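Enquirer: Structure for this input, please:
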Amino acid sequence: MPALPDDAIDQIFREARTFRWWEDRPLAPETLRAIADLAKLGPTSANSSPGRFVFVVSADAKEKLRPHLDEGNVRQTMSAPATAIVAYDTEFYEKLGFLAPNSPDAPSWFAGKPKAIEETAFRNSSLQGAYLILAARALGVDCGPMSGFDRKGVDAAFFPDGRIKSNFLINLGYGLREKLHPRQPRFSFDEFCRIA
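Expert: The predicted model follows:
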């Protein structure tokens, strides 16, 4: 498989930034669908796909989210065209018959094993949230991923049956580049990697 051209890598990684200020420009539902359709293709353990995304777009949904945001995240979230709640299904293993047909015993790896469920669901929904960021950037949409919210409050507001639990949030839209500060430092290869 050939490497992506430099301008594509720039868009997804080198020039991409975390945005907190947004253009007053909506995100079309088709764009959100296209982002999710790309993100779902990323690998997860046993193709378990425990991630669940809620795209908070309407004024009513934003107001439902507002009281659960840390104070410092209210402005950027309320002004974003969309906010993805990246969450995970604690009963994801019930779908493994469909998602992992080559492993017919896969549901038994998780059923009745809360530690395995939580560890797998949280890890893989985190991966799926990262895929969502990369998919959005690839389609020209800027992202502002964040913690800084009350998970229990968001879960009660958006997932009241208790089956789905929130992981983190991603604001989505078209970022105001003039509001960016210089990119913060990153480690050199030798500071965070080694080849064994």
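
Enquirer: switch to C-alpha atoms for all contacts and neighbour counts from now on
Expert: OK.

Enquirer: Tell me the spacing between the residue lying closest to residue 88 once chain neighbours are set aside and residue 60.
Expert: Closest residue to residue 88 apart from its sequence neighbours, by Cα to Cα, 6 or more residues apart in numbering: residue 51 at 4.4 Å. Counting by Cα to Cα, to the nearest Å, the gap from residue 51 to residue 60 is 24 Å.

Enquirer: run this one through as well so I can compare:
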Amino acid sequence: MTQTHDSLTDFEAQFADHLELSPEAQDLLFRAARTANAFTDEPVSEEQVRAIYDLVKWAPTSMNNQPLRIVLVRSPEARGRLVEQMSGNNKAKTSTAPLVAVLAADTDFHDELGKVFPHFEGARDLFAGNDEMREGSALLNATLQVAYFILGVRAAGLAAGPMTGFDAAGVDREFFPDGAHRTIAVVNIGRPAEGAWMDRLPRLDYDEVVTAV
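Expert: Down below sits the predicted model:
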């Protein structure tokens, strides 16, 4: 049965007391937050991005793998190269956003494992000899980190416009010429402009997703 917005809000409110986050924080991160398609011209500072990363870096990954790599596209020259790789309407959105971040998985992340997993001496060797396992782990954990990054942008009071509509191989060539990175998402970041949101789309209900055994 289709639920109206008001009935869905009332339904969700019944469970608000079971969460530690305040209702305002829940709305900021999840219920009221949406993918932004238009932004004001207010710039996004280096300090804001550092605060976002310094928050989301603590989120969990398997074996504390840290494969996410972020390129902040700030110069007009780099922006132009990125826009050429975007698809359809994503070209216009990417060309006008205050800040654009390219988020990729570093398939050589194991070279840094000694820094983030110092108590496991064989961590690097575990991945070094298995390219398939290493790349799979890089993509899985970097994708988790992309999701955390989007939530971090929201936590900073900004809006995120994550996109996967682009020529991934082209973005890799332009911004990661070493061949060791796989672009996962391009994220526009800024203050949302009027009309930035599309209507909220439905989600599957609890009983459609969760079973107990």
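
Enquirer: list the contacts for whichever residue in the second structure pairs up with the residue nearest to residue 88 of the first structure?
Expert: Counting by TM-score structural alignment, residue 51 of the first structure lines up with residue 68 in the second structure. Residue 68 of the second structure sits next to 103-106, 138, 141-143, 145-146 when contact means Cα atoms under 8 Å, 6 or more residues apart in numbering.

Enquirer: Using JSON lines, please lay out the residues you listed together with secondary structure, neighbour count and distance to residue 36 of the second structure.
Expert: Shown next, in JSON lines, are the contacts of residue 68 of the second structure (DSSP: H, G, I helix; E, B strand; the rest coil; neighbours: other Cα atoms under 10 Å; distance: Cα to Cα, whole Å):
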{"residue": "103", "secondary structure": "strand", "neighbour count": "24", "distance to residue 36 of the second structure": "17"}
{"residue": "104", "secondary structure": "strand", "neighbour count": "29", "distance to residue 36 of the second structure": "21"}
{"residue": "105", "secondary structure": "strand", "neighbour count": "28", "distance to residue 36 of the second structure": "23"}
{"residue": "106", "secondary structure": "strand", "neighbour count": "24", "distance to residue 36 of the second structure": "27"}
{"residue": "138", "secondary structure": "helix", "neighbour count": "26", "distance to residue 36 of the second structure": "27"}
{"residue": "141", "secondary structure": "helix", "neighbour count": "21", "distance to residue 36 of the second structure": "24"}
{"residue": "142", "secondary structure": "helix", "neighbour count": "26", "distance to residue 36 of the second structure": "22"}
{"residue": "143", "secondary structure": "helix", "neighbour count": "20", "distance to residue 36 of the second structure": "20"}
{"residue": "145", "secondary structure": "helix", "neighbour count": "26", "distance to residue 36 of the second structure": "19"}
{"residue": "146", "secondary structure": "helix", "neighbour count": "23", "distance to residue 36 of the second structure": "16"}
